[in-house]
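Peer 1: Here you go, sequence then predicted model.
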Amino acid sequence: MRYVVIGAGAIGCSIGGRLHQAGHDVVLVARGEHGRVLREDGLTLVTPGERLRLRVPVVSGPDEVELDPDHVLVLAVKTQDTVAALDAWRHRPVRGGGTAGERLPVFCAQNGVANERMALRRFRHVYGAFVLLPASYLEPGEVIAPCGPLTGLLVLGRHPSGADGTAERIGADLAASRFRTEVVPDLPRWKYLKLLGNLGNAIEAVCGEPSPDLHARAWAEADRVLEAAGIGHAANRDVAELRGDAVEVRHVDGVSELRNSSWQSLARGGSLETDYLNGEIVLLGRLHGVPTPVNETLLDVANEFARLRRSPGELTLKELTARVPG
């Protein structure tokens, strides 16, 4: 299989870099200064005890890739960029006939629960993953992945349900590339658990530090929403059993702390995926008549920061908490 990683940021480079290092055929899709550095100098992947320089092939878009039936499209863009990415690739011809949307699997290595549904409108064969892979991308060409001894945990399956040979092959390739993997038939349960965990991203992004208390309030609110919607989710103990001591955040020389993906997006002056994290809970709450004041506040404040190009940490936890009704 050849892996075409669409969105070579922190997650895309961690997955693509490790696959390449293990001998798999990989191409990264990246543009701008990041793409230039990746092409000219290679990917610098920093992990506990390692500073790797990986010469992974890089392209800027679908016009530079000739697709074959054994290709897998790995989608690693932020959710707000998913539709544009899918539309850019879905009609690309595949050697032997047909298009990518008709013939190729697309593997969504993303947060939230909306990406796979977007993909299924455009691709026949959609796979997704619960991604536990702390990583940081702040400098062009360099990604820091601080977990060890394995780089991350990926629980994957077909969307909307099931596990087939393609999922098993992807899982096996990832397992041979320094990832803990598990192929499951009930992927949405895992995706909703990850969604709950990501509800605190907005807090750290705007305040510069996490708030376990405020995150717990957002999580409890979301639990009420999911119960009203009849949506179940995996438990934290399920994740703990899978990761064991194989996926632990460790010290990386020269790195004092690791920030979540929303903080990183704000720091780079980019957009946020909060509409598909806290916003997913707000949407479900409105559909099922459950108030969501905590998640609505986090959604509104995070979007305000992104819209006004405010820097991470400009709001204190006290100020943010005071904006939450009740």
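Peer 2: Received, thanks.
Peer 1: Only C-alpha atoms from now on, for both contacts and neighbour counts.
Peer 2: OK.
Peer 1: Number of residues surrounding the residue nearest to Arg39 when sequence neighbours are not counted?
Peer 2: Nearest residue to Arg39, sequence neighbours excluded (CA to CA, 6 or more residues apart in numbering): Val58, at 5.7 Å. A total of 25 residues lie near Val58 under the criterion other CA atoms under 10 Å.
Peer 1: Just to check, Val58 is in contact with Gly32?
Peer 2: No. Counting by CA atoms under 8 Å, Val58 does not reach Gly32; the two are 11.8 Å apart.
Peer 1: and here's the other structure:
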Amino acid sequence: MKIAVMGAGAIGSYFGGLLARAGEDVWFVARGPHLQAMREKGLRVESPHGDFSIPVQATDDPAEVGPVDLVLFTVKSFDTEGAARQMLPMMGPQAVVLSLQNGVTNEEVLGRVIGPDKVLGGLCYIPADVPEPGLVKHNGPKRDIIFGELPGGITGRARAILAVLEKAGIPTTLAEDIRVPLWSKFLFISAFSSITALTRMPIGPVRDTPEAWELYAGLLEECYLVARGLGVNLPDNAVAQTLEMSKNWPDSAKSSLLQDLEKGKRLEIDALCGAVARLGDQVGVPTPLSRCVYGALKVHQPKTAS
């Protein structure tokens, strides 16, 4: 299968590296020093599941790649529309795009550009970063992908993608209703990102401060009610389960949103707390906490962000 990784940072490079090692025809669309390092020295991966190095095909020009069968779409949410337009030269007649981004609105944006029938919903659980150009460090045991057709059901093309991912050794689940796992993850990351970025603290001090923990629970509840308002069948105990899971995270755990805030980078708030507020408006669910966090963090959005 010919595969392109659009936005080959830590997550895209890791999964793309596994697929290339398994013999798939993989192209990495990247930029900056990471692209240059991959061109010159290949891709290096350090992982609890085994380190490896592999020469790769890397470019910053999707037209150089040409039509593909599958695109793993791993760009930041605020780059979704622009990256979707850039990848049009890769969209052959049978091409399909699997989004592995944060948030629950990226698939709709992709669909407006390339057509909704070409988009699969997906998510991944993997702690990874790029400590230096050309090197991906996988920082934990999890490296799971969950994906599925947005209208629901199981299709032949989804089964074919599942087979390719499993052949590469990627633990993968093909979901009958992808909206449930998408929103289950979003419930956590939207509230976790919001509370850690707002307080400028990792989860430990939030847990130790009753007022902050209450705010975290309130953010989870708002997101849960929005999901149910949209017809997503999250379990009744979804908020309680997420709170219990959050008690087991290391005290030092920070969201990527907090890390971006500390580094002065552009923030994914429009896809996180901002999305909760917007979608709440659509279904008539009040979201005062999410709206407040969004407004407070918007002040820190770099002025260069459009």
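Peer 2: It's in. Values in this document were obtained by computation on a predicted structure and should not be read as measured data.
Peer 1: rewinding a little: for the residue nearest to Arg39 of structure 1, give its distance to Val26 of structure 1.
Peer 2: 9 Å (CA to CA, to the nearest Å).
Peer 1: cool, and Pro293 of structure 1?
Peer 2: 44 Å.
Peer 1: Give the residue from the two that has the larger number of neighbours.
Peer 2: More neighbours surround Val26 than the other of Pro293 of structure 1 and Val26, with 23 against 18 (other CA under 10 Å).
Peer 1: Outside of the helix or strand harbouring that one itself, list whatever touches it.
Peer 2: Assigned by DSSP states H and E, Val26 of structure 1 falls within strand 25-29. Residues outside strand 25-29 of structure 1 that contact it (CA atoms under 8 Å, 6 or more residues apart in numbering) are 1-8, 12-13, 16, 19-20, 35, 56-61.
Peer 1: Show where the helix or strand that it is followed by falls in structure 2, residue numbers please.
Peer 2: Next helix or strand after strand 25-29 of structure 1 toward the C-terminus (DSSP H and E): helix 32-41. Aligned using TM-score structural alignment, helix 32-41 of structure 1 spans residues 32-41 in structure 2.
Peer 1: mind listing what's buried in the matching stretch?
Peer 2: Buried residues in stretch 32-41 of structure 2, counted by 16 or more other CA atoms under 10 Å: His34, Leu35, Gln36, Ala37, Met38, Arg39.
Peer 1: can you tell me which of the contacts of strand 25-29 of structure 1 are in helices?
Peer 2: Among these, DSSP state H puts Gly12, Cys13, Gly16, Leu19, His20, Gly35 in helices.
Peer 1: How about the contacts made by the fifth one?
Peer 2: What it means is His20 of structure 1. Val26, Leu54, Val56.
Peer 1: Looking at those residues, spot the one nearest Arg121 of structure 1.
Peer 2: Distance to Arg121 of structure 1 across the contacts of His20 of structure 1 (CA to CA) is lowest for Val26, with 25.6 Å.
Peer 1: what's the closest non-adjacent residue to the closest one?
Peer 2: Tyr3 (4.7 Å).
Peer 1: State the distance from that neighbour to Val126 of structure 1.
Peer 2: 14 Å.
Peer 1: Settle it for me: which of those two has more neighbours?
Peer 2: Val126 (26 against 22).
Peer 1: and stretch 164-184 of structure 1, which stretch of structure 2?
Peer 2: Going by TM-score structural alignment: stretch 164-184 of structure 1 matches residues 155-175.
Peer 1: Run the chain-centre distance for the matching stretch.
Peer 2: Mean-position distance between stretch 155-175 of structure 2 and its chain equals 18 Å (CA atoms, centre = their mean, to the nearest Å).
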